[in-house]
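Colleague: coords below, sequence missing:
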């Protein structure tokens, strides 16, 4: 570049500057107007919320916000409780009718509430102390507990840091407001939350699911594979009409499920839309062949209409009264990784065979979550007189709502400068293999016992320890040691409906809810105990409702992995690998179904002849509009689902987050004879760059043994040279891909 080019570049730069300035002023003006409108909206929500028949979901859909946001503005619209012990409702009574009378609502957490200091668990099981050896809450096997006890021998005792005179709130980005988590009402009003829903329990089914014939279609190549053979179709642009016409001109009408293995036809016109979800909705609502319509209903075990998901949508159609079909993405089950339709079909065959060894009546349903829940239901005790033979009770709607609001899922965190250097010596990714399967051996069952701060303070240290090791969920005030210099240990609410962050600054105090496994970890972590004050808590009876189900899935997973390693045919090896990933999805998403999020119904309506937007259902909100259709969604609240057990999902998630920080490897150090531990707290301070559910990203190479067992850390990416620390998700994913490619190339 010479001086002339530099001068010209400066002139061009000034032009860009001059274009930016008016846009910035315009943006500031729009932001001010947006803030004003949001304030007006919130005030209208508060005004309408005092109406005696107002409902949070109706206000939420009309305002375009979440139900939790509405409850934060109008606390009286929070979960309702019955005035007295619940009576058995009429079989035709709805959940809404059961809660028709206004009752005390959930309350926001009070930071000034008195708490009871949790004991120092590091010394609670040491030999010679007389303290009992107790098992931890759903977070690992017995060997993990023994290693937790060993932590007391390897860390120096440190007195809990004194609580500051005034709580120090966790930092919140400028211009945002941290969520307030709900708490249980004080006194009798809160005690009345603790009951089982009448006439609602998880029972073993007395019927077998109907099997559905499947076909597998690559919409990029037109290759279609089904039980009757393989053909190549001309799909044109792979619209819904072209797929239905071409497929059903070839296969019989009893093929009811078409899995798309490659091509993602719902993304063909993505560039025409601002959001992927709009492109998907446009594709699903495209013109249909003569005689076909969007499915209306097909019985109690069927869902009607489309599921508009940006990457794994589900389209449902029917022809006449008797022929029904679904078009789904095989990505719900696994990443096909370039496998052809025949290999994908073989993966489903191998999956069915592996599950058949444990379930005689196994049927692969449309999604892994549906399959997982159905298989679990067939492990419920059925023998007369057996514990829980009458079914696992479903907790009250109030407790389920509390867990929904206060129990997060996987940890997702990007740690950026100045917490870590701007340049790091390397990039390493380790991921826990089949992690959730490690945390299903023990779960809470039945109606939980409430343990208030006063009740906890009145317990002996042994009783407190037993409660903290039981399946539990705690409202706590947390104080981080002043000299703490590692990652955060406990989740705290961040701005956003379901967002969490992990406070880490020494001396900081915050109030949150956390599972028993994480509270345990904070109290007995290998570095320095955190100060925990119990404000309230839920403690369940210990049981193993997931253990038999998970053990069967683990056996199927291991057998498929073995096939993938030793089979002589490469296609069979690939199919077995895909099938093993499908087993992982069955367990992973099966656990997710227990969480029972509020029911979201989606639908679409055709525009009027002149393009008029039709009237959408009452309580729904508009989510998208195309040239021919509008899409909508409606929050239906919590259904009376007999398989709603958020306490199980919350326990597994909490245990998995705790294991991300410190967990057993199942291997002993040959020099010391003590268990080798793994996790972020066993890496140097300042070396952790990110967390992604079950994965840790570090600037130093973790040297942890890998046996291929559930919960083991597998090295998935490695670049042993200097890198620029990622500061955005986009930069993170670039390094993630490069790290995996570098490790793969190094292993060739």
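Modeller: Structure received. Keep in mind that what you see is a predicted model, and the values were worked out from it rather than measured.

Colleague: drop to CA atoms for contacts and neighbour counts, all remaining ones
Modeller: Noted.

Colleague: ok, which stretches of the stretch 51-200 of the chain are helices?
Modeller: All helices of the stretch 51-200 of the chain, identified by DSSP state H, counting those that start in this stretch, fall at 56-63, 67-73, 95-98, 142-154, 187-191.

Colleague: May I see the ones you listed organised as a markdown table, with mean neighbour count and distance to residue 283 added?
Modeller: Output for the helices of the stretch 51-200 of the chain, formatted as a markdown table (neighbours: other CA atoms under 10 Å; distance: least, CA to CA, whole Å):
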| stretch | mean neighbour count | distance to residue 283 |
| --- | --- | --- |
| helix 56-63 | 20 | 25 |
| helix 67-73 | 21 | 30 |
| helix 95-98 | 13 | 35 |
| helix 142-154 | 18 | 50 |
| helix 187-191 | 14 | 48 |
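
Colleague: ok, structure two:
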């Protein structure tokens, strides 16, 4: 083969690559359409998997996995499965999700002495939102034999007497055998990483050298900002309202249009409406592809920004709904961001002038607590910047909060999920619901920031935990910790699941509730406490390993200031006589919520993926480890993982504790002043329809108190029945919106 032939065949190979990319995208869209069609067919009361399977070209198992309601009777009564052993990642590939293999070693009999644990433990039981991200690849842990677990004694039998009575029909439904997909998910669940034994594992408990969160020694600089509605062309800059003629609303037209009417320039352009990155969405199989094409389209006079300053941010950020475009003048030193105001709050139907006023109110509210407060591009950036300005400059942590080792950060990333999202379908709930009532926890994460783990983490092995007294074990589970546990659902359990378990496929976590199910997982102390002392009956928990911190308050000052700003803005929204200013104050309050919510998420420090572009003429410059995610005649768009950066503000242990606390409070939360408990476990079995981060959906109203404080349950929607039980998230959200509108039109008395 000569050089000419070699070059020609390379060109042919590139053409094949491009065609494969397009074909895969088309196939993915067709498969998605097929799944939606199967789900729709499953809604027919006489639908049978045996008829749908050949029509879809799938097996019965595939049909049941897509639409569990179609599971044949013989699959809904599986034989008991053996408990799953300790789950570890294989050293060959951290990406593999191999099934646990081998029989489970015999375990020591669990003790029956009850720890002194009550549901009215001091402090909150335990919070993202936004959207919970899919888990990234965990660090591989060396294969090891399962350590002998330390059994956690069951709580006092007195707790069992507090179980709620449930209507007979609901009891029967809740006690039915699991659906096929739950049994299959249990058997095929992905494995979670474990801490290696011996010195290799001990090294994980050292902090990253020379990396700590410290108080900043510089003043953050504000950036000149404008607000643009690309649907109408209305542009708001300070007290000016201008209008642009946007024919295509591509990035180049927006940049040049703004600088034409504001020659002195701006540094940040918030898009308030119009979503210009979606205008060509019908040409692409996925929104992200359309967004990437919009960001990387030619921008005459501009190029992709390479970053600058202490908060150096380079390149575009491709997100399906809230992307970030970063541009720099080809001639000169002007840097501009194009962002979505939807990062901060829902902007639908709001004029750009009102959104500008909301940002002004937000800035003023924050300035009362941080004299040097600056609104950065996103809530997460703003949240972390404000937090660093609360780090003490004197005392124990004057030198900052050390960052965990990369291995422990990777472990938290792989084993600590965010908000609980779960839809419970028939037969676990009635096919016809008597009602659908939504209870949403107000500003939930703010309830759980009063403590977090600090100091050098300690490893608590199964043997160490077993050697402790009952008092020491109880104290450890109340402290800030993360525990590797083997869990068994009680044989007579009739309510929702309590602890998260790793789920197969795209779903990050599920919550096993089938009596007798055994699984291995990682969980925070608040959730383990709930499993042991819930109002129904205690679960069996066996400690395999654990990470324990000293209790501290690294987020308390930050959170209190944000809660005060939120309270102030919420009051303005309720009392202001000007409708536009009421809306602005309400949006500003939502922005404070986003600052705390996404600020907490930013502590988790997910492994980063860098997105870049390369001209087609320079294809050999695409990084070797990059994945090509888009291309056109001029440009190749690629992404590649970069792992964990040396981020001085990475504290996944704090985010994990707050998320665990929030999930626990979604199940059980004590209102001491009202002498009442709230949460899903305090509703009768069979009445819980769904969980969505901070919200629970029930079939009947509850007498839960609401005082407008963080963590309180707000009755946000009420749809009277009969209501067909939702079987998809889309159906649930549709019913949710109808229920909210219905409640606003005809309020329902709490507890009625």
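Modeller: Happy to help now that I have it. All values derive from a computational prediction rather than experimental measurement.

Colleague: just to revisit the earlier point, closest one to residue 218 of structure 1 among the helices of the stretch 51-200 of structure 1?
Modeller: Closest approach to residue 218 of structure 1 among those is made by helix 56-63 (37.9 Å; CA to CA).

Colleague: Output the residue interval of structure 2 matched by that closest one.
Modeller: Using TM-score structural alignment, helix 56-63 of structure 1 corresponds to no residues of structure 2.

Colleague: Just give me the match in structure 1 for residue 569 of structure 2.
Modeller: In structure 1, residue 569 of structure 2 lines up with residue 560, judged by TM-score structural alignment.

Colleague: Out of the helices of the stretch 51-200 of structure 1, which gets nearest to residue 135 of structure 1?
Modeller: helix 142-154 (6.1 Å).

Colleague: Show residues contacting the closest one.
Modeller: Outside helix 142-154 of structure 1, the residues that touch it by CA atoms under 8 Å, 6 or more residues apart in numbering are 122-123, 125-126, 135-136, 524-526, 663-664, 666, 674-675.

Colleague: again with stretch 284-295 of structure 1
Modeller: Contacts with stretch 284-295 of structure 1, where a contact means CA under 8 Å, 6+ apart, come from 239-241, 244-245, 266, 304-306, 315-320, 324, 604, 628-629.

Colleague: rerun that using 10 Å as the cut-off
Modeller: 239-245, 265-266, 278, 303-308, 313-321, 323-327, 604-606, 626-631 (CA atoms under 10 Å, 6 or more residues apart in numbering).

Colleague: Please, a ChimeraX command that selects the buried ones among those residues?
Modeller: Here is the ChimeraX command that picks out the buried ones among the contacts of stretch 284-295 of structure 1, judged by 16 or more other CA atoms under 10 Å:
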select :239,240,241,242,243,244,245,265,266,278,304,305,306,307,308,313,314,315,316,317,318,319,324,325,326,327,604,605,606,626,628,629,630,631
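
Colleague: re the thing from before, show me just the buried residues among the contacts of helix 142-154 of structure 1.
Modeller: 122-123, 125-126, 135-136, 524-526, 663-664, 666, 675.

Colleague: Out of the helices of the stretch 51-200 of structure 1, the one nearest residue 210 of structure 1 is which?
Modeller: Ranking those by proximity to residue 210 of structure 1 (CA to CA) places helix 95-98 first, at 29.1 Å.

Colleague: now the helices: where do they sit in the stretch 351-500 of structure 1?
Modeller: So, for the stretch 351-500 of structure 1 - with DSSP H, counting those that start in this stretch - the helices run 368-377, 397-406, 453-458, 461-469.
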